[in-house]
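can't give you the sequence, but here's the structure:
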């Protein structure tokens, strides 16, 4: 068993290297790529307000990482519900239904891509961003916490979900995309939800399973696909001694949702309901990593977007 896990760890590391490093001869150069369009798919980590609000502090700023990246290229990115090219939708899973909050009407990532490709084409001057997997991790981890499935079943389901996301990325490449940025879930073992439920190990294993399967399935796509490591980035931001934030463990929002909200249980903070009027008393949201039990604050999104933009610049 130890040998099996060492082999798995080596394969995931090799896959990550293939997708993180430029596929054109080593060394970095100034970016020559300037997209004509930015298109996005995914879950709440990329939702720009399909239902009118975002999963962060809704303060009117550039408060989502995908929008931040688009803005760095001087490109607009708006939700498809408002006529834009971001199809990412809160609580959406990769291919499975219902969504993380139990809704069957939410478009999966596959269905988002279906909808885009039904009326659009992709080309070499498009930047496509896919930010998904968090809702699948939430769903599967919650089932374990509720006693509805075993941890082994969770891990198998998340490996399949990671492979499913890789297949959707491959669809985008087959449709003509040559610059696809993929971010899987960050390590939910570092989330307030994990701390509040004493399940840091469970959620770290869940996130790792998804990302590992995704990376292995995309190992041959390093020329057209760039993996932006959200798990590594947020691990650094939530580590003790991190300098960007003073509060790395608690939500800054107080906007409790009586319903299922973000999928972590009824009666919990839901950042899609959060504004500057629903914050912890005297709190500065710029000093917090998390808006709710799972999703980041505007500043955390912006910093991750800056990290992603740097990775894109270095690659293309």
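Thanks, I have the structure now. None of these values were measured; they are calculated from a predicted model.

can we go C-alpha only for contacts and neighbour counts from here?
Will do.

hang on, isn't residue 184 packed against residue 135?
No. Under the criterion of CA atoms under 8 Å, residue 184 makes no contact with residue 135, lying 10.4 Å away.

so residue 129 is in which element?
strand 126-131 (DSSP states H and E).

chain center to stretch 164-181: distance?
Distance, stretch centre to chain centre, for stretch 164-181: 16 Å (CA atoms, centre = their mean, to the nearest Å).

Actually, stretch 53-66.
Average the C-alpha atoms of stretch 53-66, do the same for its chain, and the two points are 14 Å apart (CA atoms, centre = their mean).

Please apply the same query to stretch 239-251.
Relative to the mean C-alpha coordinate of its chain, stretch 239-251 is positioned 20 Å out (CA atoms, centre = their mean).

gap between the two ends of it?
Using CA to CA, to the nearest Å, the gap from the first to the last residue of stretch 239-251 comes to 16 Å.

What residues sit buried inside it?
Along stretch 239-251, these residues count as buried under the neighbour rule (16 or more other CA atoms under 10 Å): 244-245, 247-251.

on contacts alone, who are the packing partners of the following helix or strand past the strand holding residue 129?
Scanning forward in sequence from strand 126-131, with DSSP H and E defining helices and strands, the next element found is helix 134-146. With contacts defined as 3 or more CA pairs under 8 Å, 6 or more residues apart in numbering; DSSP states H and E, the packing partners of helix 134-146 are helix 151-174, helix 200-217.

Comparison target, given below:
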């Protein structure tokens, strides 16, 4: 199995997959449930500005989309629609070790309740372009994303609120994309064997036996890595469901939205790989989603599950139905001098997109949605909330 490692390196700052939302307009003008706030946990798809500091901010970036004064991601749009205070990042900061790239110290803002951070995994601290990979044995030079995992995000909120939710907030949870990337990176490295393969296995979170198997390299190592990747994704899905049940619902939350993973194999990121790798990526995603759904069985009265996997596949098959003109090409240019991150949506703006009209594009970069993609996601979430009688 051959995964394009060069492309993985180019995506180091592109840390989670694109959320493929849904069509349809506003269903009702206001929520039926009088929510008091929006509390969000997850990764870059829900991140409203954790890394909007230093060089990123100077470039006009800060969100994982095509940044502009009017660009909003789906959690921001949802907060407006349910008539609660605007979503703001609970933590900001960036810890780069790249020469000439400026970050900022980690700062917490107690009044803000969006804990989602670009590159965050469900529980593992080793994530794409994370500051944790700058230390030995990885010694990576990167932009230093804090990438606080969802387990710690939830714990931070509970510590701030005295250990509970008040029951009047709408809670959103969406994660797992970066688990996908770290696992597929482990598969990519396995064929070459040696210390690089073993290190990628450690970062992915695989057992010691698998780390030793991939260090040997060759076809057997790739097979062991592929098996480990699928297994790990299933475990991550089950773990996320467990967090929702034990750390959110059991702590008093009554209204929770859980968004599953879209089909990453249909993103520009995966389309650059071979068919075998795309099939593995799809297997990883579906395994995560099936375990997430199984773990949430019996929670239908308090949890709305949003199936962006199915909706995203329909968007790819029928783009015009959703007002999309392009579902395979990133809108952000990889060569624009206005983007210091070489095409990553984190620092992409309307001044650094490719020539032509990109207003109907689904993808900002190889995995993240454009503002239109976020609008579609928000609309789809509201459809599900309406079906539950919450909106």
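Looks like it arrived, so ask away. Keep in mind the model is a prediction, meaning the values are calculated, not measured.

quick revisit: what range does the strand holding residue 129 of the first structure cover in the second structure?
Residues 169-174 of the second structure are where strand 126-131 of the first structure aligns, with TM-score structural alignment as the criterion.

so how much does the matching stretch differ from the first structure once superposed?
Superposing on the first structure and averaging over aligned pairs (mean CA distance after the TM-score superposition for the first structure), stretch 169-174 of the second structure comes out at 0.6 Å.

next one: that stretch to chain centre, how far?
Centre-to-centre, stretch 169-174 of the second structure and its host chain are 14 Å apart (CA atoms, centre = their mean).

is it fair to say residue 91 of the first structure lies in a helix?
No. Note on residue 91 of the first structure: no helix contains this position according to DSSP: H, G, I helix; E, B strand; the rest coil, which reports coil.

Check whether it really touches residue 97, as I assumed.
No. The pair residue 91 of the first structure and residue 97 fails to qualify as a contact (CA under 8 Å) at a distance of 10.2 Å.

Would you state the strands of the first structure in chain order?
All strands of the first structure, identified by DSSP state E, fall at 37-42, 126-131, 180-183, 225-227, 247-251, 256-257, 268-269, 288-290.

how close does the third one sit to the second structure?
This means strand 180-183 of the first structure. Once the two structures are superposed, the average separation between strand 180-183 of the first structure and the matching residues of the second structure is 0.5 Å (mean CA distance after the TM-score superposition for the first structure).

what's that strand in contact with?
Under the criterion CA atoms under 8 Å, 6 or more residues apart in numbering, residues 127-132, 169, 172-173, 224-230, 312 lie in contact with strand 180-183 of the first structure.

cool, and the fourth one?
Where contact means CA under 8 Å, 6+ apart, the residues beyond strand 225-227 of the first structure that reach it are 16, 19-20, 178-183, 215, 218, 312, 315.

how does it look with 7 Å?
Under the criterion CA atoms under 7 Å, 6 or more residues apart in numbering, residues 19-20, 179-183 lie in contact with strand 225-227 of the first structure.

Which position in the second structure pairs with residue 183 of the first structure?
Superposed on the second structure with TM-score structural alignment, residue 183 of the first structure falls opposite residue 259.

buried sites along stretch 5-15 of the first structure?
When burial is assessed from 16+ other CA under 10 Å, stretch 5-15 of the first structure yields the following buried residues: 11-12, 15.

just stretch 302-311 of the second structure next, same as before
Of the residues in stretch 302-311 of the second structure, 303-311 count as buried by neighbour count, 16+ other CA under 10 Å.

Which one of residue 91 and residue 97 of the first structure is surrounded by more residues?
The residue with more neighbours, out of residue 91 of the first structure and residue 97, is residue 91; 31 against 17, by other CA atoms under 10 Å.

ok, now how distant is the more buried one from residue 10 of the first structure?
Relative to residue 10 of the first structure, and taking CA to CA, residue 91 of the first structure is found at 31 Å.

Excluding sequence neighbours, find me the nearest residue to the aligned residue in the second structure for residue 59 of the first structure.
With the correspondence set by TM-score structural alignment, residue 59 of the first structure lines up against residue 68 in the second structure. Excluding the flanking residues, the one nearest residue 68 of the second structure by CA to CA, 6 or more residues apart in numbering is residue 349, at 6.0 Å.

any idea what that neighbour aligns with in the first structure?
Matched by TM-score structural alignment, residue 349 of the second structure corresponds to residue 275 in the first structure.

And for residue 303 of the second structure?
Looking across to the first structure (by TM-score structural alignment), residue 303 of the second structure lines up with residue 225.

number of nearby residues for the residue lying closest to residue 325 of the second structure once chain neighbours are set aside?
In space, and not counting its chain neighbours, residue 325 of the second structure is closest to residue 360: 4.8 Å by CA to CA, 6+ apart. The criterion is other CA under 10 Å. On that basis, residue 360 of the second structure has 19 neighbouring residues.
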